[in-house]
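[1] need a 3D model of the following:
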Amino acid sequence: MHSKKIPIINSSKNKKKLPNFIWAIILSLIFMYGGSLMGSLATVPLFLALRNIPLFFNNKDLLSLLITLFSFAFISLLVFFRVKVIEKRSFSSIGFNKNNWLKKYSLGFLIGLAMMSIIVLILFPFGYITVEKNPIQPVGISAIASVLVILFGWIIQGATEEIVTRGWLLNVLSTKYNIGVGLLISSTLFGLMHLTNPNVNYIAVINIILVGLFYGLYVIKTNDLWAVCGMHSAWNFAQGNIFGFKVSGLDVSVGSLIDLNLVGSDFVTGGIFGPEAGITATFILLASIGILLFIDKKRYFSNKPLKS
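    Below is the predicted model of the structure:
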């Protein structure tokens, strides 16, 4: 007998207690920036404890990035507090159902890796990617320890952004208004939150909004948050520490399995912001959304959420 699953959409028994879209956006920003501040203070003891370990002592940038990514956990704690204490809901109601969670997460992680790998496979044959001959970071076998360590940080960071934008914001706005409003606002805010990243441009913001639409649609169609947490973490991890690109404009040169450079037209590749700012990523994201909608029409997703 299957256990009853709590739908993400319409998961609150009293819509009147949910915030309107303005207050929901403000709360999301409080979660993100307030939680980051809390995390930056709370992780100081961890930084002090790890800084003399050889791996980190010899690669101080690795420790700094790891601590930054770990600090995102405090953002999630704020959201969990809001959901459990104020809204009085279970974690299942934001998409964290325990059933087959590892399988769902692993599938999402593989999808995220595949999407970024396809971008590389498109760009490389046309000469838009070169291999760095004089890397300034550990690469290949010498980077394995650093890559595995930083993966844990990306797992926390990717999950946190999904918990805020898809698990909570999409959730409450879709319940209070409708799915279209929830999807549009959560995706747009997700894109706009990257406006302060280095070397951002309009294609980057559009692509990040498209990422939000893809993840949001996946959550709506599957009633699950585990998979998009995996996708998000794998997407960032692949960019920065498998292929050696910048991640949303941020330099994460702490170790990479391969160190690649984007060359040629920034419009095509994304340039110094990374692949997210290129039209190639736009094509992959639109294709991914199309494939998701196509397989949904084929009734691939059996766990449909309730319509609002």
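
[2] from here on, just use CA atoms for contacts and neighbour counts.
    Noted.

[3] with adjacent residues omitted, what lies nearest to residue 162?
    residue 229 (5.9 Å; Cα to Cα, 6 or more residues apart in numbering).

[4] meant to ask about residue 56
    Closest to residue 56 by Cα to Cα, 6+ apart is residue 63, at 5.5 Å.

[5] in which helix or strand does the one you found reside?
    helix 60-70 (DSSP states H and E).

[6] so what touches that helix?
    By Cα atoms under 8 Å, 6 or more residues apart in numbering, the residues outside helix 60-70 that reach it are 39-40, 43, 46-47, 50-51, 56, 146, 149-150, 153-154, 156-157, 252-255.

[7] strands of the chain, residue ranges please.
    129-131, 260-262 (DSSP state E).

[8] for the first one, which positions count as buried?
    Residues of strand 129-131 classed as buried under the neighbour-count rule (16 or more other Cα atoms under 10 Å) are residue 129.

[9] here is a second sequence; please produce its structure as well for comparison:
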Amino acid sequence: MAFAVEGPALAPAAVAHITHRHIALSPILLTGILLLSYGGYGLLVRWGERRPVSELALWRAPFELGAGALTGAVLMIMIYVSLLATGLYQEHQSGAPEWLFQALACFATASLEELLFRGIAFRILARLLGSVPALGISALLFGMAHLIAPDASILAAVGIAVEAGLLLAACLMLTGRIWCAVGLHAAWNYMEGPIFGATVSGHVRPNALLSSSPADGASPLWSGGNFGPEASPVTMLIGLVAFAAVMAVIIQRGRRETGKLA
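    Below is the predicted model:
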């Protein structure tokens, strides 16, 4: 029932997700698709499922977007510094970033992907199978979706699933809304591409503040190769640690709630 209700809202987001992997959609077009997808999803859930669209509730959106963005930025700084410190990455001449243009593109793309993979896929899987199976399956789907990216590989897809798919779904579990995941996802991509100048999921970001690439002689298995840092075991490890930290908070909260009911 849920898939039938939300299918029309899923379509434009899915088209944008697939298309922007091959051509650079303008931020204006992405924003239009974003508004259409979120608006359509909200209306269909209200009318079809006859419930409040709690996963898109706006009352905590500013705080959760900010908290997620801060977390995503810190994680990517940790990843970038680790790659430089281990000699897996090197810096080049810096460029002239297009701050607003790139920020809007990162936010719109992250918002669409979070609606697809966390707001719809994870939520429905959790309803059908439970949260734990939904974590793994939605993360796997998220990783597989990146196989269409340039220079993608099985290792890259596993990396995306492990370091990002699990963490982003855990953010939804923690808050009950997608905003924290949107902020984390957008800031992660923004720091990785427009700021550090690394390849983001196989896509080169022009006009970055810095410019970086795998160091000469660095093994692609460790640096991530042409796909970028997201295929590096270093990134997977940091993402897994962050996921474990979020899950620890969720578990501890559950224990407190159980104690209150006892």
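
[10] so after superposing, what's the score?
    Here the TM-score for the pair of chains, by TM-score structural alignment, normalised by the length of structure 2, is 0.83; 252 aligned residues with a Cα RMSD of 3.1 Å.

[11] the residue nearest to residue 162 of structure 1 matches what in structure 2?
    Taking TM-score structural alignment, residue 229 of structure 1 has residue 182 as its aligned residue in structure 2.

[12] go on, residue 277 of structure 1?
    So, by TM-score structural alignment, residue 277 of structure 1 is matched to residue 231.

[13] over to residue 261 of structure 1?
    When structure 2 is aligned by TM-score structural alignment, residue 261 of structure 1 is paired with residue 213.

[14] can you count the residues close to its match?
    Using other Cα atoms under 10 Å, residue 213 of structure 2 has 21 neighbouring residues.

[15] surely it meets residue 91?
    Yes: the pair residue 213 of structure 2 and residue 91 passes the contact test of Cα atoms under 8 Å, sitting 6.7 Å apart.

[16] relative to residue 198 of structure 1, how far out is the residue nearest to residue 280 of structure 1 when sequence neighbours are not counted?
    Of all residues not flanking residue 280 of structure 1 in the chain, residue 268 sits nearest, at 5.8 Å (Cα to Cα, 6+ apart). Remark: distance between residue 268 of structure 1 and residue 198 of structure 1 (Cα to Cα, to the nearest Å) = 18 Å.

[17] ok, now residue 258 of structure 1?
    23 Å.

[18] same check on residue 283 of structure 1?
    Residue 283 of structure 1 sits 23 Å away from residue 198 of structure 1, going by Cα to Cα.

[19] map residue 99 of structure 1 across to structure 2 for me.
    In structure 2, residue 99 of structure 1 lines up with residue 59, judged by TM-score structural alignment.

[20] which of the strands of structure 1 sits closest to residue 83 of structure 1?
    Among the strands of structure 1, the nearest to residue 83 of structure 1 by Cα to Cα is strand 260-262 (41.6 Å).

[21] mean deviation of that closest one from structure 2?
    Here strand 260-262 of structure 1, set against structure 2 after superposition, deviates by a mean of 1.7 Å using mean Cα distance after the TM-score superposition for structure 1.

[22] and if you look at stretch 179-188 of structure 1?
    Mean for stretch 179-188 of structure 1 is 2.3 Å (mean Cα distance after the TM-score superposition for structure 1).

[23] what's in contact with that stretch?
    9, 165-166, 169-174, 208-213, 216-217, 307-308.

[24] buried subset of those?
    Applying 16+ other Cα under 10 Å to those flags 9, 165-166, 169-174, 208-213, 216-217 as buried.

[25] report the central residue of structure 2.
    Centrality entry for structure 2: nearest residue to the mean C-alpha point is residue 185, 3.7 Å, by Cα atoms, centre = their mean.

[26] as a markdown table, the strands of structure 1 with distance to residue 90 of structure 1 would be great.
    Below are those laid out as a markdown table (distance: least, Cα to Cα, whole Å):
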| stretch | distance to residue 90 of structure 1 |
| --- | --- |
| strand 129-131 | 46 |
| strand 260-262 | 43 |
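
[27] check contacts around the aligned residue in structure 2 for residue 83 of structure 1.
    Counting by TM-score structural alignment, residue 83 of structure 1 corresponds to residue 45 in structure 2. The contact partners of residue 45 of structure 2, by Cα under 8 Å, 6+ apart, come to 5, 6, 51, 52, 53.

[28] let's see 10 Å
    2, 5, 6, 9, 51, 52, 53 (Cα atoms under 10 Å, 6 or more residues apart in numbering).

[29] residues in contact with the match of residue 229 of structure 1?
    Contact analysis of residue 182 of structure 2 by Cα under 10 Å, 6+ apart lists 61, 64-66, 68-69, 72, 106-115, 118, 168, 171-172, 188.

[30] write the ChimeraX selection for whichever of those are buried.
    Burial among those is assessed by 16+ other Cα under 10 Å; the matching ChimeraX selection reads:
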select :61,64,65,66,68,69,72,106,107,108,109,110,111,112,113,114,115,118,168,171,172,188
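
[31] next step: the contacts of residue 182 of structure 2 restricted to helices.
    Within the contacts of residue 182 of structure 2, residues falling in helices by DSSP state H are 61, 64-66, 68-69, 72, 106-114, 168, 171-172, 188.

[32] show me where the stretch 151-262 of structure 2 has its helices.
    154-160, 166-175, 179-190, 220-223, 233-261 (DSSP state H, counting those that start in this stretch).

[33] residue 268 and residue 198 of structure 1 - which one has more neighbours?
    residue 268 (18 against 13).

[34] show me the contacts for that one.
    123, 128, 262, 275, 277, 278, 279, 280, 281, 282.

[35] can you do 8 Å?
    With Cα under 8 Å, 6+ apart, residue 268 of structure 1 has these contacts: 278, 279, 280.

[36] same thing with residue 164 of structure 2?
    By Cα under 8 Å, 6+ apart, the residues touching residue 164 of structure 2 are 139, 239.

[37] rerun that using 10 Å as the cut-off
    139, 142-143, 158, 170, 181, 184-185, 188, 230, 235-236, 239-240, 242-243.

[38] give me the buried subset of the residues you listed.
    Buried subset of the contacts of residue 164 of structure 2 (neighbour count, 16+ other Cα under 10 Å): 139, 142-143, 158, 170, 181, 184-185, 188, 230, 235-236, 239-240, 242-243.
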